[in-house]
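Engineer: Here is a sequence together with a model predicted from it:
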Amino acid sequence: MSVDEARAWLAEVISGPDRLRLESVDGAQVVAVAGPDCLELRLDGTISGPAMFWAMDLTGFVAVTVLIGPAPAMVLAHSSISFLEPAEPGALRVTAEVIKLASRSAVVDARASDHRGCLVAASTLHFALPSRAARAALRAEHAAQASS
């Protein structure tokens, strides 16, 4: 998928197009910016952990989708996240790269930086994928709908 195709697809699957804006798509790597308005803040004024995780999870999901095409049955199967620094309020920049793509799973490395450019979180995301046959059937269905 190109960055424009990924943006159009993302607008269909999440509400509020300003929640996550795709900056670039380069092969297996996607760069996106979340917020600042949609990111929940903790009582101390920093971006909450769940808000950072949401942005990293969604950016990783987009990175896999860019490579394999839309797969509604794709789910996050496992993840680990390290919160490294408090994230100052503002936009959160997330870089996600697919580091392993297999027939039924994908592994993504994601990193989040706050508006100062400070690395605030790092995550490994494991996505379970539908079978290749199921993905091919879905692509054929979408192509048929687009041509009608």
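Structural biologist: Nice, thanks for sending it over.
Engineer: rest of the way, CA atoms for contacts and neighbours
Structural biologist: Fine.
Engineer: which residue ends up closest to the midpoint of this protein in space?
Structural biologist: Compute the mean C-alpha point of the chain, and by Cα atoms, centre = their mean the closest residue is Thr59, 1.5 Å away.
Engineer: A further structure is provided below for comparison with the first:
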Amino acid sequence: MQAVMSAEEMNAFLDDVFPQVKGAFVVEHLDGVNTVMRMRISEQHLRPGGTVSGPTMFTLADVAAYVATLACIGREALTVTTNCSLDFMRKPVSGRDLIAKATLLKLGRNLSVSHILIYSEGEDMPVARANMTYAIPPKS
């Protein structure tokens, strides 16, 4: 699988298509198989006790799988999640951004499957892992 978009092009695309979260996500690397994304964590992402919320981690996994898919198929904004399995494994480190490392496992005509590991910035052990399946819109 080969990337048809660069990290810079993908960041611009995300800002254009999802202006409501502009700047919250940064694609740091993509090559058609592997994607590395940063989610900037702020007060709005925390739950009581100061840890990053589960919905925030789900969002990062979902966006990372979306980016991994679009990196290979191009600008298909209507590519959508059809399945997700998410395991929360440990508490994220408070005050640090989250880093998602997504691997595109399968890219078919209609579906893509990705595996995502989420880390607190600077940590070696993942805080969560996800498997995501995306539906790819048919070509017109």
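Structural biologist: Happy to help now that I have it. Computed from a prediction, not measured in an experiment: that's the story for all the values here.
Engineer: Quick check: the aligned residue for the residue nearest to the centre of the first structure in the second structure?
Structural biologist: Correspondence of Thr59 of the first structure to the second structure, assessed by TM-score structural alignment: Ala64.
Engineer: Helix, strand or coil: sort out that match for me.
Structural biologist: State at Ala64 of the second structure, reduced to three classes by DSSP: H, G, I helix; E, B strand; the rest coil: helix.
Engineer: if I pick it, what's in contact with it?
Structural biologist: Contacts were defined as Cα atoms under 8 Å, 6 or more residues apart in numbering; by that measure Ala64 of the second structure touches Thr35, Val36, Met37, Ala100, Lys101, Ala102, Ile116.
Engineer: Turn those into CSV, including distance to Met125 of the second structure, secondary structure and neighbour count.
Structural biologist: What follows is the contacts of Ala64 of the second structure, written out as CSV (distance: Cα to Cα, whole Å; DSSP: H, G, I helix; E, B strand; the rest coil; neighbours: other Cα atoms under 10 Å):
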residue, distance to Met125 of the second structure, secondary structure, neighbour count
Thr35, 18, strand, 23
Val36, 15, strand, 22
Met37, 16, strand, 24
Ala100, 12, strand, 30
Lys101, 12, strand, 22
Ala102, 15, strand, 30
Ile116, 13, strand, 27
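Engineer: which two in those residues are spaced the farthest apart?
Structural biologist: The two members of these with the most space between them (Cα to Cα) are Met37 and Ile116, at 10.3 Å.
Engineer: what's the overlap in contacts for these two?
Structural biologist: Shared contacts of Met37 of the second structure and Ile116 (Cα under 8 Å, 6+ apart): Ala64, Ala100, Lys101.
Engineer: Which single one of these is nearest to Asn110 of the second structure?
Structural biologist: When those are compared for distance to Asn110 of the second structure (Cα to Cα), Ala64 wins out at 18.3 Å.
Engineer: any idea how far Lys139 of the second structure is from the closest one?
Structural biologist: In this view, Ala64 of the second structure and Lys139 of the second structure are 23 Å apart by Cα to Cα, to the nearest Å.
Engineer: quick one: buried residues of stretch 66-77 of the second structure?
Structural biologist: The neighbour-count check on stretch 66-77 of the second structure (16 or more other Cα atoms under 10 Å) flags Tyr66, Val67, Ala68, Thr69, Leu70, Ala71, Cys72, Ile73, Arg75 as buried.
Engineer: What about these, which are in helices?
Structural biologist: Tyr66, Val67, Ala68, Thr69, Leu70, Ala71, Cys72, Ile73 (DSSP state H).
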